[in-house]
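S.K.: Here's a sequence, model it:
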Amino acid sequence: MTIDKTSTAIWSRLEFNRLIDTWLRERHPELTARMAERVGGSAGIAWEIPVGHQAVLAVCTRYSPGGFHAWDGVLLRGSDGRTHDIAPGDLAGLMLDSFDGGTPDTRRLVSERVNQSIESSCRHAAFRSKQEPASTGARAERSLWFGHPFHPLAKSVVGFTSADFESYSPERNAAFQLCWLLAEPDIVVSYICTPESMARADALLMEASRLGATEIAGRTLIPCHPWQAARLREHPHFRDHLASGALSLLGPSGEFATPTSSVRTVWFEKRGLYVKLPLEARITNFSRVNSAEQLARSIAGARAIAAAEEQVRAAGLTILEESGGRILRRAATDDAQQTCPETGFLLRSADFDEGVDPIVVAGFVEPNPRTGRPNLSAISGGIFDERQRTLEWVERYTEIVLLPLVRLLATTGVCLEAHAQNSLVAFDEGWPSRLFVRDLEGVAVDRECFAQAHPRIVTDLDDALFYEREVIWRRFLYYVIVNHFAHVLSAVAELADVDEARLWAASRYALETHVGPADTIIARLLSAPSLPAKANLTSCVVGRGENPDYVMIANPFVAGRSPVSLGRIQLRGASS
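M.R.: Presented below is the predicted three-dimensional model:
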């Protein structure tokens, strides 16, 4: 599929943004600090960014306190002093060649994967540029042709062929039938939130499979991605189960499922059911299988959330119910820990109220390949055409999205991994109205705080759920503030063409005027000099994708204090 000149220019510019912003964040914090120190920011200023013995020359066209800068006029100045154009893939190669971590082989491998990601994003952009704007929940899940702006492997899926991308990628509007494993109950390990919720989810899954009770014949139904099913046939443990008659593989058959933005989680919209499937494809940093430990953590998190139902409701958000999951045991063992992570799955209920169509955050901050502007523009109407309404929108987003997460952490010690792909927001005429959070695998709980609120259940929960308080705080700052909230404010700043620092000041004002149990956490958030950010490029090079390195970045809320915030307060007074 060909891509027109306009979308090509947008794709190229955004790939440069991703590479340069990531490089600055991970390799040149001193230059980032210099950018922040300039009076009036850095917009319109040409910068020289070292890459080994060479340098990238680029003009910062939009400065972002959260690090989401925009760049133009990118050139490379070689060690001989001469300047010339460079393609994004070639720039990525130079960056990796100059890396002082990893080995030559790992740097070469990462360079190949970065180029694969760049090429995939170009092909996805060509397809998405012909589609309708992502103004609905379903379209937003499929809109991520570009993806994570600080992950150079954002659109890399090792193991997928071109045909696989067409058949299974959300970016290509894929819809497909699942395969179905029928397993004797004694080789299945189950993780259940409550028997009632699991029974409801199992019934929905069986309806989606369109298999009857006669076909299932008392066996346990296990959904399987068709790409994964082809690989399971080659697994020795799977072949043992097939040979013994303990397992059968059917399909593809049943109702069509649509993949969500995570690729491996699928959605049966008619049933209100998400199925988190295992995929041994290497999506970004690592293979996306579901181990017994991950299933146990998720369901322990679901049980904790169920116990804290009152506090969740009082906090003002909705957490989608993880009903349960299952995984196959390896053959010839009764040990529940000897399982096959390539078969583990989770069932998640999402029976949204009629008329409610929440949109994944990663989808509405994603740039549209036709215009280069965030998809939020198709949702917000003309809100961001007016400066005052823009500031009010940011305050509303703070109240509807950020404050509920802070309140839940303060009252229960539960930190949700509410990053941009796990958070969905419902809108009312362009204004945020409700936060929904999905996927409890990354939930982290402060044992002492949770025990004070729910002493009876805390001892029954999996120990993997509990973290040290400082680790929880770091996770909250990264997933909620750096990954999610900063991305939204950068998108709004672009759409409204305003200084992003003003938006951080508006959010700061909304937090400072809040009164309640979250005040201590809010004060700590607003006074923290720095925030943790994942170093995705570094982590890929040194082979720590599943246990990534972090770097510290300046806290944009600190930059958003007086006198800018005083100006915001005066604006409010003038308009009331």
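S.K.: hey, let's count contacts and neighbours off CA atoms from now on
M.R.: Will do.
S.K.: in the stretch 301-450 of the chain, which spans are strands?
M.R.: Counting by DSSP state E, counting those that start in this stretch, the segments of the stretch 301-450 of the chain that form strands are 317-319, 321-329, 339-349, 359-360, 414-415, 423-428, 431-437, 444-445.
S.K.: now the other sequence, so there's something to compare against:
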Amino acid sequence: MNHIHNAQKGILDRLMQCLLREKLIPYKEEEGAINIELSKDSSIRIGVKRKFYLNRIEISDVSYILSSGTTRIETPEQLIHLLQLYGLFPESEEAAVFSRELQNSTENYQLSLKEFSKRQKSWLPYMEQYDNPISWIHQLAVENETFSPLAFFEQLAIHGHTLHPCTKTKMGMSLEEAAVYSPECGGMPEIVYAAVHKSRTAASLLKGTEIKTLLFQQNDALEEAFRNELDSQSLDPEEYELLPLHPWQAEHVIPELYYGELQDRLVVLIEGIKEPAFALASLRTLLPAAQGRKNPYHLKTAIRVQATSAVRTVSPASASHGPKFTQLFQELANRPDFPETLILVKEEGGIHFKDQGSSDEREKNLAAMIRENPEVYTDSANGELAIPGVALISDSPFGNGSLLTEAVRLYKNSKDSGSLEVAAEDWIRDYSRLLFQSVLPVMTRYGIALEAHLQNSIPVLKHGAPVKLIVRDYGGIKLYNKRLQKTGLEFVFQMETHVEALNAEALQDTVSHAIIQNHLGELIITLVKELNIKEEKFWEIASEEMDLVWNSLYDDPDAPADRQAMMERELSLKSLVGMRLKHTIDNTYTKVPNPFAAVKEGGSKRAELQN
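M.R.: Okay, here's the model as predicted:
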């Protein structure tokens, strides 16, 4: 029952904060509360335990107040029903769909909490042997060269997107399937492989000419199974390419959407092999389990399931551009002004079905990316661990708050800090420096805005201390050729894509949303809640580190404009619910107070900026 309550409260809190932050409903602030007037004698009262920068709040309770009495609002459905009753929320088809997504998110969040609780009990024996779960996982990596710390940490992402009320939405997937396939449930899907006739594929590779050559490197049995299957049907293996499929996609989508090709044997499912894999934080990305961290690749598969606001297929543009972005990044990485602390994961190959009728639906549902395994950049023998950012704000396996606080405890011991508070401040300084010196110069010097939010970012910690930043997934980056041309290079887009930036503002919005709001801001709020430290101090520290990076870019003509954009009194934040109600994937933004502007102007300005 506790899981049900916690899941409902978690989704209700996210929904309420989005409605307020995106100004989708009128409200007034009161002492310790926010009031939404419904009519002359009715209102909704939101109890506010405390406020944070970036217009975040910690909600204690939500109540429906009438002259006849008060009723507690417990679920997102109750809230939306009330708002619609008083004409403050649309009753459109989009709103009805959104309501169903919220319900699905709540159910899956409940499952996530329940399954994680079970997994946590299985880890209890290790608490007697290790005082910190990061130390435990490091020891496992030292003892077993195939054990993947990254996969373990990816599967800690039980809370998902902390801003999005559809954080756990998996529309199209049953709860039983979610329990098997979701990373937060310890999911181990079995990868299915499909041979696809080369006349029906389009591929882009960093090296070589065939995707199957890359895939064969993972598993000796895969090539044999591929050839045996095609030989048994009197088909020539040389005429076929190979694609990894998520098992959910192989069961629910492939038989229907590619029925004709299956009948004509232009698409052939390989029966002789199913490969167990770890489900990673993005649900559709898989790490074959046999070699674990020694596996050369992560496989990003297409899955026609809506997670948060998007159906997680693989677009032809992503499949085509991924390896070409990597070629560009490799050339830039060889330049002396490229950040030493930044590692951009290689997209080794992308492949998608080529439909003769140019059906986007068919092209993106039979597609995949072959991505370099980020763990090749970590040295476990030297104390390094790759931890996806999203895992840091998730619960510790040992139940001692968040994994981030565990990292700070480890950092405190390794640095011999005087107190946990001092260690937290020093950790944020080190982390801010790493984040800013990795991401900001790439935007300013090269016109590339990395979408380095918590899920795409993999900080490498050494005894708790952040030492490198690995960034993956380039489907949401922005590339501005006008700036890139300063380097003597230009990126040629193969097809229309939202990745192409038309102005500098697109770069600045992407970076500020990713690294300030959906990255550093989340880490700071987590530490403030758990350690009861003044938030302003963290932002002052981060501001000092950002200034150092801008100062180092003094000779770049675009640095002043970028610096000014990051120091505006307000920053752009994606309108997560607003975009959903408009049924658009095009980014639209709302404005939130900028903590960097606030600390520059002094603490007395904070209240003014918050309102």
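S.K.: if we can go back for a sec, for Arg18 of structure 1, find the nearest of the strands of the stretch 301-450 of structure 1.
M.R.: Smallest distance to Arg18 of structure 1 across the strands of the stretch 301-450 of structure 1 (C-alpha to C-alpha): 20.7 Å, for strand 359-360.
S.K.: what's that closest one packed up against?
M.R.: Judged by 3 or more C-alpha pairs under 8 Å, 6 or more residues apart in numbering; DSSP states H and E, strand 359-360 of structure 1 is in contact with helix 137-141, strand 423-428.
S.K.: Ranking these by mean neighbour count, which comes first?
M.R.: helix 137-141 (a mean of 23; mean count of other C-alpha atoms under 10 Å).
S.K.: I would like the range of structure 2 that aligns with it, please.
M.R.: Taken onto structure 2 by TM-score structural alignment, helix 137-141 of structure 1 occupies residues 150-154 there.
S.K.: I figured Gly89 of structure 1 was touching Asn115, is that so?
M.R.: Yes. The pair Gly89 of structure 1 / Asn115 is scored as a contact, 5.5 Å apart, by C-alpha atoms under 8 Å.
S.K.: longest helix in structure 2, by residue count?
M.R.: What stands out as the longest helix in structure 2, according to DSSP state H, is helix 93-122.
S.K.: which parts of that helix are buried?
M.R.: Neighbour-count burial for helix 93-122 of structure 2, with 16 or more other C-alpha atoms under 10 Å as criterion, is recorded at 95, 98-116.
S.K.: Next secondary structure after that helix?
M.R.: For helix 93-122 of structure 2, the following helix or strand on the C-terminal side (DSSP states H and E) is helix 124-129.
S.K.: and the angle for the helix or strand that that following helix is followed by with strand 457-462?
M.R.: Using DSSP H and E, the helix or strand that follows helix 124-129 of structure 2 in sequence is helix 133-143. Per axes from the mean of the first three to the mean of the last three C-alpha atoms, to 10 degrees, the angle that helix 133-143 of structure 2 makes with strand 457-462 is 80 degrees.
S.K.: Give me the helices and strands touching the longest helix of structure 2, please.
M.R.: Using 3+ C-alpha pairs under 8 Å, 6+ apart, helix 93-122 of structure 2 is in contact with helix 2-21, helix 76-85, helix 175-181, helix 576-581.
S.K.: Show me what the first one is packed against.
M.R.: For helix 2-21 of structure 2, the contact count by 3+ C-alpha pairs under 8 Å, 6+ apart identifies strand 56-66, helix 76-85, helix 93-122, helix 576-581 as packing neighbours.
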